[in-house]
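>>> Quick one: sequence and predicted model below, then my questions.
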Amino acid sequence: MNSESASSASRPDSGPPLGPVSAWTRMVLGFVLVMITASISIVFALLLLPWRLRRIQIGNLFGKTVGPLLVRLAGVRTVFSHYHRIADLGPAIYVSNHVSILDLMLGMWLTPMGGCGTAKKEIARVPFFGWLYRLSGHLLLDRGDRNRAIATLSEAADFVRREGVSIWIWPEGTRSRDGRLGTFKKGFVHLAIATGLPVIPVVVHDAHHRWPADSFKMYPGELHIEVLERVDTSAWETETAGDHAREVEAVFCQVLSAEQQPLPALSSHAD
């Protein structure tokens, strides 16, 4: 892992994708890796069923073991700017843009130990990985049921305050299909207000060029991840949640390349 290298906002080199045989071989190896390690982790999670924090840590250990290996299997070399900010700042709400399946692998890898991940509830149906995710106590959000999603986030806020842990969240709520930054929903703002935690933006540059959405093509090369300075949330208020979401969204826009900037029409901020 390269720990301190300046990230680039320019479009990455666009070499040829991995050949079909190589790509499918890597995906099969990745599935086998997940199947074996998730199965072992599920056993430990079952033994720790009464202790949610311990189960979350089992999930974290799985992610920190498997996440970087899956990224490497995809032919991606990670280059970080200010990686130390993830470990040095204590509990926080980490927010990251979402443009590729690589983001999931990065989230697994980078979430601090004891940190709680978030994902849409459908991920629980994914064999082995989804089963472990559900069992390990990480958050599953029902994007189609606003009241249930709010209840889940409220319960998460109570847990975070009680245990002093971090949360990793993709505030756009769904993966961008063209690499552009989507509108940030306000869920992370409400979490920050409820917990008093700072927000730390984690900007992933051009992951959609390495593994495009809805595609099995993988393009080897460098992937730049930039961990920005913490955003103080101590003065945030519920009445101005939309403004705070736009504030953090603007921080991402300051460092993303032109092709990843949001479209002008994307201006509303949902819960």
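Everything's here; your move. Because the structure is predicted, anything quoted here is derived from the model rather than measured.
>>> Every contact and neighbour count from this point should use C-alpha atoms.
Fine.
>>> tell me which element the closest residue to residue 64 other than its chain neighbours falls in.
Counting by CA to CA, 6 or more residues apart in numbering, residue 64 lies nearest to residue 109, which is 4.3 Å off, once chain neighbours are set aside. Element membership of residue 109, judged by DSSP states H and E, is helix 102-110.
>>> close enough to count as contact, residue 152 and residue 141?
Yes: here residue 152 reaches residue 141: they are 6.8 Å apart, a contact under CA atoms under 8 Å.
>>> Second structure follows, compare the two:
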Amino acid sequence: MSALRRAGLILFSLWAWSGGFAWMLVGATITLLMLVVGLPYQRVHLWVTAPMFVHVVRVFSAARVRVHYHPGFDPEQRSVFLQNHVNLLDGHLASAAIPHAFSGLMNAWQFHIPIYGWLMRLSKGIGVRRTGRERIIIELSEAARERKRIGMSVLTFPEGHRTIDGKVHAFRRGVFLMARNADMPVVPVAAHGFFEVNRKGSFLIHPWRRVDVLVGPQFPTTGLSDAEVGELASRMQELVAYAVEHGRWPESLPSEVSTVPAVTSEARSRPT
């Protein structure tokens, strides 16, 4: 990379990060005001939070986002979404693909991050505390049931950590146990090309990169044994890994998908 090009990337990245955080602060303020006057978060998410998150990716990061829905995907069914973990903008990208209100599963310490953490609290994010494994699963399952009850889905990153090589690594079983216990299906979500926009260990944002988000069908979890949950986790990891590498689902799933631009506020007018 030439010195001139790198200097340009640094300047663009400074603008993208500072502008993105300022934009999120505006979003957090508007979200809080709308909640104070009594509007339900599910609607505030569709009207304000999600569109502003998508704006960070499409405008400040200048990513060319396309969302591809599998024909078997039911946009009305509340689910646990399983997305590959790439960078700090993963949740923003998910806002372009999940067509209804959702909360994110994250480490509890992230609630203390200025602006971002405030938004996560307002959006009913689910914090993972450092407690015993069995207790964690119980707490997460209860939280997921509550989100389902109020009409929200849950976004998860089953790898647990951002990738450092662009590949999709093993999925942890915890989120699948949570989904089963909450009687929620799981949905594989693959972000193809997002590693080229930004990656762990670098603050550089590469503009004008194409990003394809593939949203798969719902896979039921009801009644699965612990062993079957493990098999499902492996299957979902294989699907997402294939889609991230190839930009399409494997032949084991129908190849036909419907393609739409990243969701805008108009496209999110469906009530929740």
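Right, received. Where do you want to start? All figures in this text were calculated on a predicted structure; none of them were measured in a lab.
>>> Identify the residue of structure 1 aligned to residue 240 of structure 2.
In structure 1, the residue paired with residue 240 of structure 2 according to TM-score structural alignment is residue 252.
>>> Which of the three states applies to that match?
Using DSSP: H, G, I helix; E, B strand; the rest coil, the three-state assignment for residue 252 of structure 1 comes out as helix.
>>> Quick check: residue 247 of structure 1 vs residue 234 of structure 1, distance?
Per CA to CA, to the nearest Å, residue 247 of structure 1 is found 14 Å from residue 234 of structure 1.
>>> got it, and residue 253 of structure 1?
From residue 253 of structure 1 to residue 234 of structure 1 the distance is 23 Å (CA to CA).
>>> which one of those two has more residues nearby?
Taking neighbours as other CA atoms under 10 Å, residue 253 of structure 1 and residue 234 compare with residue 253 leading, 17 against 12.
>>> So for residue 152 and residue 141 of structure 1, which sits in the more crowded spot?
Applying other CA under 10 Å to residue 152 of structure 1 and residue 141 shows that residue 141 carries more neighbours, namely 21 against 15.
>>> Nearest residue to the more buried one in space, ignoring adjacent ones along the chain?
residue 120 (4.7 Å).
>>> who's in contact with the one you found?
Contacts for residue 120 of structure 1 (CA atoms under 8 Å, 6 or more residues apart in numbering) come out as 140, 141, 142, 143.
>>> tell me the contacts of the residue sitting nearest the centre point of structure 1?
The residue lying closest to the centre of structure 1 (CA atoms, centre = their mean) is residue 107, at 3.8 Å. Counting by CA under 8 Å, 6+ apart, residue 107 of structure 1 makes contact with 67, 117, 168.
>>> Under the alignment, what does it map to in structure 2?
Structural alignment (TM-score structural alignment) places residue 107 of structure 1 against residue 94 in structure 2.
>>> how far away is its match from residue 156 of structure 2?
Applying CA to CA to residue 94 of structure 2 and residue 156 of structure 2 gives a distance of 10 Å.
>>> same check, this time on residue 56 of structure 2
20 Å.
>>> Quick one: end-to-end distance for stretch 194-211 of structure 1.
35 Å.
>>> what does that stretch correspond to over in structure 2?
By TM-score structural alignment, stretch 194-211 of structure 1 lines up with residues 181-198 in structure 2.
>>> buried stuff in that stretch?
By neighbour count on 16 or more other CA atoms under 10 Å, the buried set for stretch 181-198 of structure 2 is 181-198.
>>> now stretch 96-115 of structure 2
Those would be 96-106, 110-111, 115, for stretch 96-115 of structure 2 by 16+ other CA under 10 Å.
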